[in-house]
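K.L.:
sequence and predicted structure below; questions after.
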Amino acid sequence: MIQLSEKVLCSIGLVLGLVILLGYGLVSYAAEDVIVNATTSGGRIVFQDDASHGVYLLGRAWADFGSNATLSNATPSLETGTGRSVFLVACENDRRNEPGGTRTAAFTLTVWDPAGVSHSTTREFGGICSETLSVDCSPSKPGEGRFEITSTIRERRLNLPAVFDR
């Protein structure tokens, strides 16, 4: 039986640890998010002085990992008052990630007030979800704004050729 000294064992351990650390760094550097599918829909919001403000459901966003499908359905147009309004989107992801899966469903709601200032929120999920996104918007002047609802499926993938091309 071969006996190794403590120094040799320590050196082997250090080299092995360095190789693992470098491998992890290379894999982390080579991983990238790829958009598998994305759908965006939107509409307009008319902010008026003489209308009351409130809470509005703007539409629905949906994702399905099994079919790589996304959907964003939006109300084409609505009217509300100036002051604080809350805008909502119902979001769903109907399927689980496969075991060890790296897919993410991302839902974004963005509302632009009449001055062109954006108010946005994004939520990401790795599995089945049923959530409501909300954005507050408080324009002080009347005018026309707009909104967008985006549903995206992203997947984390290794791109080793990109590492060597950099």
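P.N.:
Nice, thanks for sending it over.
K.L.:
going by C-alpha atoms from here, please, whenever you check contacts or count neighbours.
P.N.:
OK.
K.L.:
quick one: the helix or strand containing Val19 to chain centroid distance?
P.N.:
Using DSSP states H and E, Val19 sits within helix 6-30. Put simply, helix 6-30 sits 34 Å off its chain's centre (Cα atoms, centre = their mean, to the nearest Å).
K.L.:
packing partners for that helix?
P.N.:
Judged by 3 or more Cα pairs under 8 Å, 6 or more residues apart in numbering; DSSP states H and E, helix 6-30 is in contact with helix 160-165.
K.L.:
now Cys129: how far from Cys91?
P.N.:
Using Cα to Cα, to the nearest Å, Cys129 is found at 8 Å from Cys91.
K.L.:
alright, now check it against this:
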Amino acid sequence: MSGKLSCSIILVLGFAGLLLAHGIACAEEDVIVNTTTSSGKIIFQENTSHGVHTLARASADFGTDMVFSNSISSIETGTGRSVFTATWRNNQKNEFGSAKTAVFTLTVWDPTGLPHTAARETGRVNSGTLSVSCFPLEPGEGRFEFTSTIREKRLSLSAMFDR
């Protein structure tokens, strides 16, 4: 075989491989396998001390595709700087060939409705704490949500051919 023919064959095969890889990447869908949200209210008051408050806990289990979450229903804190936390844990690693991720999101709305958010995405066994600072100057009622979601990237043949 001549050098030019070999080079042409390699280029064509490489180009075909790139097209196939792009087609597969475009055909992936991000599917929500399971999600749960726990929430509550936060009462910001004058003449009450502010500080650090744990609001919720959550865990995800890739083996059962389950997410668990619990939270307090309400909390009182002072105006000024308060820190709100939520703990999370991912209990099980991905199975071979799986593309699951756990996403944990803590959002705190101050009395004016301004959201303060922290999030963490993980695909392996680990744990941590999300922390959100809030500094309302006026008293009032706020709220919080702690959402736990398992997502998975899946190949979708219909998505590949619809493009």
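P.N.:
Now that the structure is in, tell me what you want to look at. Just so you know, these numbers come straight off a predicted model, no measurement behind them.
K.L.:
related to what we said a few turns ago, neighbour count winner among Cys129 and Cys91 of structure 1?
P.N.:
Between Cys129 of structure 1 and Cys91, Cys91 has the larger neighbour count (other Cα atoms under 10 Å), namely 24 against 17.
K.L.:
quick one: residues contacting Ser118 of structure 1.
P.N.:
The contact partners of Ser118 of structure 1, taken as Cα atoms under 8 Å, 6 or more residues apart in numbering, are 110-112.
K.L.:
got a winner among those residues for most neighbours?
P.N.:
Highest neighbour count within the contacts of Ser118 of structure 1, by other Cα under 10 Å: Val111, with 24 neighbours.
K.L.:
what does stretch 105-114 of structure 2 correspond to over in structure 1?
P.N.:
Alignment of stretch 105-114 of structure 2 against structure 1: residues 108-117, by TM-score structural alignment.
K.L.:
excluding chain neighbours, what is closest to the most centrally placed residue in structure 1?
P.N.:
In structure 1, the C-alpha nearest the mean C-alpha coordinate belongs to Ala106, at 3.0 Å (Cα atoms, centre = their mean). Among residues not flanking Ala106 of structure 1 along the chain, Glu124 sits closest, at 4.3 Å (Cα to Cα, 6 or more residues apart in numbering).
K.L.:
that neighbour is in contact with Phe107, isn't it?
P.N.:
Yes. With contacts counted by Cα atoms under 8 Å, Glu124 of structure 1 reaches Phe107, the gap being 6.5 Å.
K.L.:
between the two, which one's more packed in?
P.N.:
Phe107 (31 against 15).
K.L.:
which strand or helix spans that one?
P.N.:
strand 103-112.
K.L.:
same check, this time on Ala60 of structure 2
P.N.:
Using DSSP H and E, Ala60 of structure 2 falls in strand 52-61.
K.L.:
in structure 1, what residues pair with that strand?
P.N.:
Using TM-score structural alignment, strand 52-61 of structure 2 pairs with 55-64 in structure 1.
K.L.:
would you mark the buried spots in the matching stretch?
P.N.:
By 16 or more other Cα atoms under 10 Å, the buried positions in stretch 55-64 of structure 1 come out as 56, 58-64.
K.L.:
ok, now stretch 21-31 of structure 1?
P.N.:
Buried residues in stretch 21-31 of structure 1, counted by 16+ other Cα under 10 Å: 27, 30-31.
K.L.:
against structure 2, where does it fall?
P.N.:
Going by TM-score structural alignment: stretch 21-31 of structure 1 matches residues 18-28.
K.L.:
distance from the chain centre to that stretch, please.
P.N.:
Here the centre of stretch 18-28 of structure 2 is set off from its chain's centre by 25 Å, with Cα atoms, centre = their mean.
K.L.:
sorry, back to before: how big's the offset between the match of strand 52-61 of structure 2 and structure 2?
P.N.:
Once fitted to structure 2, stretch 55-64 of structure 1 is off its aligned match by 0.5 Å on average (mean Cα distance after the TM-score superposition for structure 1).
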